[in-house]
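[1] This is a predicted model, with the sequence first.
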Amino acid sequence: MLRSAVCLLLIICFLWIDSEIGYSKEKWIHIPKEKAPDARVLHTAIWDGHQMIIWGGVSDGGIDLNTGGRYDPSTDTWTSVTTEKAPDIRENHTAIWDGHQMIIWGGIDDKTGVLNTGGRYDPSTDIWTPIATESVPEARYVHTVIWTGTYMIVWGGSNIIDTFNDGGRYDPSTDIWTPIATEESSETRSNHTAIWDGHQMIIWGGTGRSDVLNTGGRYNPSTDTWLPVTTEGTPTPRVFHTAIWDGHQMIIWGGVGNGGVGLNTGGRYNPSTDTWLPITTEDSPEARNGHTAIWDGHQMIVWGGTDNEGVSNTGSKFSE
């Protein structure tokens, strides 16, 4: 009897220690400002397998940009991105990595308005090339894109007058655009996020016709069908947040909630179980919005955006 009690106590202690160690693995580490690009908000960021590439956005002085930078977490250093033949200045655009190049599309600038143009950037050569404009989706900004492994899917967004629940598919191997079905698609929204989990596109949050949202949808391009995302345990409604896929779950962080309140909270969504879990706020960056986040294979890197101090060129790394 005593032996059983001791064994039970040891098991309980082991489980407690294991849970404490597992939780303590979550941490934030700040990244350097030396040689970092100018402070900006409403820019984009992608991960190319070795480095984070940020591009575009709005400067601290309110000027739209067509500059960028490359951050290597293994050396903790920044290098610049060429502006030769770069796309026009813009903000609220999108960017994806197709395995060889970064593809920029859409957005808005303070001179020509809403855009349906873009460009492809090869970091190995530091060279830009344009992308096709034939059969391209209607000009828009605050939309989302994901990469399926074969093509880029554009969805949602706004042209200032209207908000969309449609999009298009771009194949960089052929430089051709084709439309996608809209039947039974998720509700109209902009300023949302989207990730690709290997099988489906998951969109979440943003602004609907009148309200800030904490709803979402899952689109399967192989079946051309939509499924909802549960709202049980979901993060609070928000816009201008970020979302990444870590190989198992979607991680939402930051943004602006109802009433214009900045957020430094988030959540983790598991599509295989359709469930949400919160993430720690201990040592997290200050509440911010319009920032970017990427997954480097081990950690989420948050950078830039607007916080309580204004437009930021600071960032942090989150791991579990």
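    Yes, it's here.

[2] switch to C-alpha atoms for all contacts and neighbour counts from now on
    Will do.

[3] Residue 87 versus residue 101, what's the distance?
    According to CA to CA, to the nearest Å, residue 101 stands 14 Å off from residue 87.

[4] same check, this time on residue 78
    Using CA to CA, we find residue 78 at a distance of 21 Å from residue 87.

[5] Over to residue 275?
    Residue 275 is 39 Å from residue 87, by CA to CA.

[6] out of the two, which sits in the more crowded spot?
    The neighbour comparison of residue 275 against residue 87 (other CA atoms under 10 Å) goes to residue 87, with 22 against 16.

[7] Wait, the more buried one touches residue 131, no?
    No - the criterion here is CA atoms under 8 Å, and residue 87 misses it with residue 131 at 9.8 Å.

[8] Mind listing the shared neighbours of these two?
    117, 118, 119 (CA atoms under 8 Å, 6 or more residues apart in numbering).

[9] which residues in this structure form helices?
    Along the chain, the segments classed as helices by DSSP state H run 2-24.

[10] can you pull the contacts of the residue lying closest to residue 216 once chain neighbours are set aside?
    The shortest distance from residue 216 to any non-neighbouring residue, by CA to CA, 6 or more residues apart in numbering, is to residue 204 (4.0 Å). Applying CA under 8 Å, 6+ apart to residue 204 gives the contacts 192, 193, 194, 213, 214, 215, 216, 217.

[11] so who does residue 123 touch?
    residue 101.

[12] And it, how far from residue 71?
    Distance of residue 123 to residue 71, given as CA to CA: 12 Å.

[13] Then residue 110?
    When distance is defined by CA to CA, residue 110 is 27 Å away from residue 71.

[14] okay, pairing it with this:
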Amino acid sequence: MGPPYLGNPCTEAGLLGCQGTAQKLQLICDGTKWVSNGACAGEMICDTRAGATLGTCQVPSCPAGRTTCDGAALVTCSADMLSSTREECASAEHCSQALGGRCAKCLSSETRCDGSSLLGCSTDRQSMGVRETCATAALCDASAAKCAAPQCAAGEFRCDGDKLTKCNDGRTAFELVKTCSAGRCDAFNKECNECTPGVKDCLGSVPRLCDVTGRWQTLAGCSGATPMCVAGKCEPGVCGSGEHRCVGDVLEKCNETFSGFTPFKSCFAGLCDAVGGECDDCKDGAADCVGNTPRACTSLGHWKTLAPCAGATPLCRKGVCEPAVCSAGQYRCTGDLLEVCNSSLSGFSAVTTCAVGYCNAALGKCDECKPGEVRCVGDTPQVCASDNRWSSSTTCGSTTAVCLAGACVPQPKGWKNMAYASGVQGRRYHTAVWTGSEMIVWGGETSISDTPTGGAYDLSFDRWRALPSAPLNARRLHVGVWSGQQMIVWGGTNSYSRYANGAMYDPSTDKWTLMATSGAPTARSEATAVWSTTTNEMIVWGGWDGTNAFANGARFAPSATGGTWRSMANPSSFAVRYGHTAVWTGTRMIVFGGRSSYCSGGYCGTAAAYDPVTDTWATLTVPTSLDGRYDHGAALMGTRAVFWGGRGSLVGGTNLRNTGANYDGSYWRTMAVPSETVLPNSQRSDMVAWGSATHFFVWGGMSLAGFASTGAMFDPATNTWTALPNGNAPSARPGATVVWTGRAAIVWGGGSGLNDGKVYWP
């Protein structure tokens, strides 16, 4: 079927059309051809657009070909005067400068530089063309739409005082070539002259004259009776070839120009020899020793080696063979210091410092023990053998048997008494660590003041010993970790100051060593610290200096000489805080909670994980059961970091919490809330918390009813809580510490400065 046109054939009866585009005559198909269907009245035209309005009369919406801008869009009225097309231009200004129904590709005022060519927009605004070619690319100024005038000629040199300059490649300015000596700049020859014409001087012993071109001309060298060149003339020398002299202990030699002496070498006191032209080794008649071999100084100032000392006189002293002070392999004890006869047999050298009373000169080593003593290493009994060394017995094999007082006994159950800490002050807000055989406590606040003292409790023998004085100020709210060899304490506060120092206590030597301070964090209290088993270092993070909280820290590697600090990365988008907790999982440190003005309501409900191997942080998304809080409990339960309880914003009339969650390194698990039957007044803070391989425990703390003396155990396998027995439990107390031995928990101190505690056996 042909296009609609009067008389053209068609087959679809009733089909509407128009006699051309933007015309008034309407058409209709009668089944064989197109016939008139009337004409549109007034300004109306026949609609040729496909669709329901085809062949109907419509009021034109725009003149054909007219263009307008809708923002950056160029709108062009179509030939049918009823529709339009849109083309997106680069900007509204590019639309406003459109020509011939096309978006402008450039603006009439636009200029830019292409090398040395200044480009401008073409008259049809569709491309950039060369408007002007500049002398250099640097002279093309697009912002001014013109080529700048060259400031100098290509290759031009000039002198600016004593500075030789050259026109730069862009011809925009002169650039420095070199700075000449005064009066030596020569722009014509494009260089610095060597000298001023007519001047004479010396090059060593050779005179020279500056010619008219500013170049040196060499004259005949000085020699014979006038070997010295002075101001371009040959004159007699000050000294002769090879002549030496001594100025004090400095040996000097006549210089190459014979104009004076120059230092040759520095000798030891009294050993400068001008006649020999050298430093003597010794003074005539002197004698000394090289090891056990005597030597004597000759008249020429050199050593002569004599026969080595041996036999009855093996020791060389001041060049004379004498009897030995001690024999090879001989040991002695000076107090607790074990010493051995040195290689020259002239005295004793230190070997090591033994524990008090354990230096054994007869065996040439420190005794581990005294014969008949017993002890426990974990669950293995040991007895001291006749060689003063520990000998292990069979490990207590049953899960219901433990090693106590050097013997396997049935494991106790529930709360058990522990020895009163005689000689060790009671305290709170101290630190406590488990060494594998002892709980060591240090620092804290007594009933009177802060203390710099400490003590060690031996669970196996139920006995205490006092620690030696620490080289630190009294303090509380510090951090403490066990490295596997030392207890490391750092930071903290007292009534006068906050601290950025610390010390290490080694129970094997019963001695303290001050920690290095270079690279340590700034002074603070209420920080956290963990021992990293992947990098063998203590990680300190966060804390409070009395004015500011921190989101930084450092890492400390201990050593016998004080150890070293190194920096650690700061977490991104993780608020500063103090009063938070940190748990070491075996590969990462997990930080949660705390107080900060940068956290919602002042209580932090965020967590992050730090990997010391890669020195990187990862922010963790915690469940809603862990809202913002501080003074909560935290511990490692197997491989899970557990956080529970604490205090935060008011919820239900209280700021105390009885909610928590545990994190296995990949997923968080919300913990069930303990019932009031299992844990009365379960909403609490300031409790002690510990974890075993399979369970999480809490005890004591501040509850709605005051200080609590009850506790509970959480089982992650069933997500349930079980009450701890109340019989013989410790008295209620805040500020206590707890350590987990692997078989039992030791709760000690706290309150108003108590020095008692209990041992809980699950």
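    Done, it's in. On a predicted model such as this, the values are computed, not experimentally measured, just so you know.

[15] List the TM-score for the superposed pair.
    The TM-score (TM-score structural alignment, normalised by the length of the first structure) is 0.78; 288 aligned residues with a CA RMSD of 3.2 Å.

[16] Next, the buried residues of the helix or strand containing residue 177 of the second structure.
    Assigned by DSSP states H and E, residue 177 of the second structure belongs to strand 174-179. By neighbour count on 16 or more other CA atoms under 10 Å, the buried set for strand 174-179 of the second structure is 174, 175, 179.

[17] Excluding residues flanking it in the chain, which one is nearest the first one?
    Residue nearest to residue 174 of the second structure in three dimensions, not counting chain neighbours: residue 167, with 4.4 Å by CA to CA, 6+ apart.

[18] What number of residues are in the vicinity of the one you found?
    Neighbours of residue 167 of the second structure under the rule other CA under 10 Å: 21.

[19] Equivalent analysis for residue 69 of the first structure, please.
    Each residue near residue 69 of the first structure was counted by other CA under 10 Å, and the total is 20.

[20] Return the residues in contact with the aligned partner of it in the second structure.
    Counting by TM-score structural alignment, residue 69 of the first structure corresponds to residue 455 in the second structure. Counting by CA under 8 Å, 6+ apart, residue 455 of the second structure touches 424, 440, 441, 442, 464, 465, 466, 467.

[21] how do those residues look in the first structure, which are kept?
    Checked against the first structure using both residues aligned by TM-score structural alignment, their matches' CA atoms under 8 Å, the contacts of residue 455 of the second structure keep these contacts: 424, 440, 441, 442, 464, 465, 466, 467.

[22] Name the nearest of these relative to residue 762 of the second structure.
    residue 440 (21.8 Å; CA to CA).

[23] Setting aside sequence neighbours, what's the nearest residue to residue 609 of the second structure?
    Spatially, and ignoring its direct neighbours in sequence, residue 609 of the second structure is nearest to residue 590 (4.5 Å; CA to CA, 6+ apart).

[24] Surely the one you found touches residue 612?
    No - using CA under 8 Å as the test, residue 590 of the second structure is too far from residue 612 to be in contact (11.5 Å).

[25] who has more neighbours, those two?
    The residue with more neighbours, out of residue 590 of the second structure and residue 612, is residue 590; 24 against 21, by other CA under 10 Å.

[26] The more buried one maps to what in the first structure?
    The alignment partner of residue 590 of the second structure in the first structure, by TM-score structural alignment, is residue 202.

[27] and that match, what is it in contact with?
    The contact partners of residue 202 of the first structure, by CA under 8 Å, 6+ apart, come to 194, 195, 196, 216, 217, 218, 219.

[28] Over in the second structure, see which of those residues survive.
    Conservation of the contacts of residue 202 of the first structure in the second structure, assessed by both residues aligned by TM-score structural alignment, their matches' CA under 8 Å: retained contacts are 194, 195, 196, 216, 217, 218, 219.

[29] Now do the same for the fifth one: its match in the second structure.
    Residue correspondence, TM-score structural alignment: residue 217 of the first structure in this structure matches residue 608 in the second structure.

[30] What sits closest to its match if chain neighbours are left out?
    residue 619 (4.3 Å).

[31] State the distance from the residue mapped onto the one you found from the first structure to residue 280 of the first structure.
    Superposed on the first structure with TM-score structural alignment, residue 619 of the second structure falls opposite residue 227. With distances taken as CA to CA, residue 227 of the first structure is found 28 Å from residue 280 of the first structure.

[32] And residue 26 of the first structure, by the same measure?
    Remark: distance between residue 26 of the first structure and residue 280 of the first structure (CA to CA) = 7 Å.

[33] Alignment lookup: residue 524 of the second structure to the first structure.
    Using TM-score structural alignment, residue 524 of the second structure pairs with residue 140 in the first structure.

[34] Same question for residue 245 of the second structure.
    Checking with TM-score structural alignment, residue 245 of the second structure has no match.

[35] what about residue 245 of the second structure, helix or strand, and which?
    Assigned by DSSP H and E, residue 245 of the second structure falls in strand 244-247.

[36] That strand packs against which elements?
    strand 250-254, strand 272-273 (3 or more CA pairs under 8 Å, 6 or more residues apart in numbering; DSSP states H and E).

[37] Output these in a markdown table; the columns should cover mean neighbour count and distance to residue 418 of the second structure.
    Putting those into a markdown table (neighbours: other CA atoms under 10 Å; distance: least, CA to CA, whole Å) gives the following:
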| stretch | mean neighbour count | distance to residue 418 of the second structure |
| --- | --- | --- |
| strand 250-254 | 22 | 75 |
| strand 272-273 | 22 | 76 |
